[in-house]
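Asks: Based on what follows, work out the 3D shape:
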Amino acid sequence: MSAPTAPLSPAAAAALASLELRVTAVRYLDAADHCRALAASADFDGCLAAQDEMRMCRCQLEAAGRLDLIGGAS
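Replies: Here you go, the predicted model:
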């Protein structure tokens, strides 16, 4: 059994949430780059998978009001 841990402070929780959103933005931008490369090589099935990742990340950022992290209006 693990020892109980203290809850995160509000500042730590906010920092963690910000980090998670920034990681999501990086995943979106990586998927966009990957999709462009796949489209250039005519791998359209792979491009669809990359677009699915982009869509998921965009939805998470939109829900958090942080589309600005990927160059979109928030």
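Asks: all contacts plus neighbour counts: C-alpha atoms, from now on.
Replies: OK.
Asks: Please identify the helix or strand for Ala12.
Replies: Under the criterion of DSSP states H and E, Ala12 resides in helix 10-40.
Asks: And this one, please, so the two structures can be compared:
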Amino acid sequence: GSQVQLDLTGIFMHGKIPTLKISLVQIFRAHLWQKIHESLVMDLCQVFDQELDALEIETVQKETIH
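Replies: Reported below is the predicted structural model:
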């Protein structure tokens, strides 16, 4: 099937099942994808910040790109 991006996400779906797309859009409604992404980024930044020396990182900085 053709590749389509789910609305308001960075998720691409390959397939011809319209009900699957509708279901996935409903799962990620209310900006859920952005909330999941933000949470993962914050968790990763926290881990990197805690492990600066072990990872040989000088600083951790979160930047908005949208």
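Asks: in the helix holding Ala12 of structure 1, what's buried?
Replies: By 16 or more other C-alpha atoms under 10 Å, the buried positions in helix 10-40 of structure 1 come out as Leu21, Arg22, Thr24, Ala25, Arg27, Tyr28, Leu29, Ala31, Ala32, His34, Cys35, Leu38.
Asks: Can you find the partner of the third one in structure 2?
Replies: Looking back up the chat, that one is Thr24 of structure 1. Aligned by TM-score structural alignment, Thr24 of structure 1 pairs with Val41 of structure 2.
Asks: if I pick that match, what's in contact with it?
Replies: If a contact means C-alpha atoms under 8 Å, 6 or more residues apart in numbering, then Val41 of structure 2 has no contacts.
Asks: All good on my end, thank you.
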